[in-house]
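>>> The sequence and its predicted three-dimensional model are supplied below.
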Amino acid sequence: MAQTVSRAIEVLEFCSRRPRELREISELWGVHRTTALRLVQTLIAGGLIRKDERGRYGVGFRLAALAESALEQFDLRTVVHPHIVELSERVGQTVQFAVPQGDHLVYVDKIEPPSSIRLNTRIGGYATVHTAGVSKAYLAHVPSAVRERILAGADFEKYTDTTLTSRTAFEERLIEVARQGWAYDDGEYETLSNCIAAPVWDHSGSAAGGISITAIKTQSDLGELRKLLPTLLETTEVISRELGWLPPEPTEPAADPS
């Protein structure tokens, strides 16, 4: 029974990425097509899988309805909170979580260990768009219309010598963030602190917010903070998966034309 349930979960995730042929499903498990077909037919009967006009298997409409109901039953902060508590305990630094709200990014949770830096940010307060690591982590991965709306309210005021004071410089930083998958604040708002940040993804594959680790520069500069990247990215991946995100499938190498 446990194996059957496990296989059902696998095929639902497999088919949610794109419709699959029965051959692909049987190859996923390494079983004969008739074995794969029996489970697929059970899922079809339950409305969780459907067969399209090309004979491929994709997610069913009942699954979409169940997903919508599930999304209504949780609050994003409630899901994220225990993970950032654990992250803060592991790294011994301040951890913040911010999400978009209208034309701003808002801090909705913050964990400050006694020995860590005490930030002047507050839950419910706006992130400073052109300096905050969380805003860079989020804005680097959103549609241009969303980015345009939020950046329209940024004043690019200079706070320190490392502040990005022009939109051009900021957008160049976002290109870098999008390429490497994480962001940083190199003392751009306050000279005494720096941070690293990474996006959190939702069930649709869209950026849902950003999580940062902030430290006092004299104790942990960016070089030291980079050593915490695997822990930060591990946390954001766990949260994203809990929100229904699936990592993109690896692309297959192009066929050799020769």
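Sure thing, it's come through. Residues are numbered from 1 along each chain as shown.

>>> For the rest of this, base every contact and every neighbour count on C-alpha atoms.
OK.

>>> packing partners for the helix or strand hosting V134?
When elements are assigned from DSSP states H and E, V134 belongs to helix 133-139. Judged by 3 or more Cα pairs under 8 Å, 6 or more residues apart in numbering; DSSP states H and E, the packing partners of helix 133-139 are strand 94-101, helix 167-180, strand 183-185, strand 193-201, strand 207-216.

>>> Now the helix or strand following it: buried residues?
Next along the chain after helix 133-139, taking DSSP H and E as the criterion, comes helix 144-151. Residues R147, I150, L151 are the ones in helix 144-151 that count as buried (16 or more other Cα atoms under 10 Å).

>>> Please apply the same query to stretch 162-174.
Buried residues in stretch 162-174, defined by neighbour count with 16+ other Cα under 10 Å: T163, L164, T165, F170, E171, R173, L174.

>>> got the contact list for the residue lying closest to the last one once chain neighbours are set aside?
It stands for L174. Nearest non-adjacent residue to L174, counting by Cα to Cα, 6 or more residues apart in numbering: A140, 4.9 Å away. Applying Cα atoms under 8 Å, 6 or more residues apart in numbering, we find A140 in contact with L174, I175, V177, A178.

>>> and here's the other structure:
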Amino acid sequence: MSSSVERALHILVELASGPATISELGRRLDVHRTTSLRLLRTLEDERFVRRMDDGRYRIGPRMTTLAQAALEGLDLRAAASGHLRELGDRCGHTVHLSALDGSRVVYVDKVESRHAIRMYSRIGASAPLHATAVGKALLARLPTDERDRLLGEEPFPSYTANTRTTRAALDEDLARAAERGWALDDFEHEEFIQCVAAPVFDAAGRATAAVSVSVPRMVVDREGLLALAPDVSATARAVSEELGWNQT
């Protein structure tokens, strides 16, 4: 990459955090004022930056157009695929990527477990929000009115003795999930399967998907499952960043 192109890209990255003067950009990037001015004029001519009335420069309309086009072109499954497989390689268990589908979650991608005893699931299958780790990871990040709409009236369907069928019990669990950043399915949907899941955020900061690891009771105990939570959360963050999410 040529030095001019590299410096121009660095200028755009700096301006993404807020307007700046020529002098400020020169100090941050260790570039001479005349070089900064030359690059800024070229970027301004192409509408990548815009000079404000106070002399500072900011991101221009062409950058906004490019950013919007890039975000619209992102595919959740494609953005997540590599990260899901890396997680599967590290833990050896079933990994799912799930997304909201009406009032349920649907599995949009899957990495199979290396163990002979594994969870049965298939891409395209759906599951209830209130009884799955992926569903609860999403519900925990939704505003109350949207949560109300998705859950409907209680009691919620019971799948096992552990399913939370009342709103009070579910809300308590969701509060814990929001606080720690991940949700747990404690044999609530299937009697022999436990899961941990973390939400995936889009560029607007909305929780639109979730990453999970699912393991049978006889393969990993509860302590072993909880030990996977940091890695699941890190994978969900990596996918979120691929989708344009910026935590700061």
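Perfect, thanks for sending it. The model shown is predicted, which means the values in this text are computed figures rather than measured ones.

>>> related to what we said a few turns ago, would a markdown table of the buried residues of helix 144-151 of the first structure with distance to Y189 of the first structure be doable?
Shown next, in a markdown table, are these (distance: Cα to Cα, whole Å):
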| residue | distance to Y189 of the first structure |
| --- | --- |
| R147 | 20 |
| I150 | 18 |
| L151 | 17 |
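
>>> Relative to E112 of the first structure, which of these is nearest.
Checking the buried residues of helix 144-151 of the first structure against E112 of the first structure by Cα to Cα gives I150 as the nearest, at 27.3 Å.

>>> Isn't the closest one up against H104?
Yes - in this structure, I150 of the first structure is within contact of H104 by Cα atoms under 8 Å, at 6.0 Å.

>>> Give the residues shared as contacts by the two.
Going by Cα under 8 Å, 6+ apart, residues that sit against I150 of the first structure and also against H104 are V129.

>>> Doesn't Q68 of the second structure lie inside a helix?
Yes - with DSSP: H, G, I helix; E, B strand; the rest coil as the criterion, Q68 of the second structure is part of a helix.

>>> Quick check: it vs T235 of the second structure, distance?
24 Å (Cα to Cα, to the nearest Å).

>>> more neighbours, the two?
T235 (24 against 11; other Cα atoms under 10 Å).

>>> so is the more buried one in a helix, a strand, or just coil?
Per three-state DSSP, T235 of the second structure ends up helix.

>>> wouldn't it be in contact with G88 here?
No - when contacts are counted by Cα under 8 Å, T235 of the second structure is not listed as touching G88 (10.4 Å).

>>> Check the second structure for its longest helix and report it.
helix 76-91 (DSSP state H).

>>> ok, residues contacting it?
94-97, 108-113, 211, 228, 231-232, 235, 238-239, 242-243.

>>> Spit out the contact partners of the residue nearest the centre of the second structure.
Closest to where the C-alpha atoms of the second structure average out (Cα atoms, centre = their mean) is V200, at 2.3 Å. Neighbouring residues of V200 of the second structure by Cα under 8 Å, 6+ apart: A207, T208, A209, A210, V211, A236, R237, V239, S240.

>>> In CSV, list those along with neighbour count.
Below are these laid out as CSV (neighbours: other Cα atoms under 10 Å):
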residue, neighbour count
A207, 21
T208, 20
A209, 27
A210, 31
V211, 32
A236, 26
R237, 21
V239, 28
S240, 27
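
>>> between those, which is closest to L25 of the second structure?
Distances from L25 of the second structure to the contacts of V200 of the second structure, taken by Cα to Cα, are shortest for S240, at 29.0 Å.

>>> Which residue, other than its chain neighbours, is closest to Y184 of the first structure?
Of all residues not flanking Y184 of the first structure in the chain, I196 sits nearest, at 4.2 Å (Cα to Cα, 6+ apart).

>>> what's the mean distance for the longest helix of the second structure versus the first structure?
Its aligned residues in the first structure lie a mean 1.6 Å from helix 76-91 of the second structure after superposition (mean Cα distance after the TM-score superposition for the first structure).
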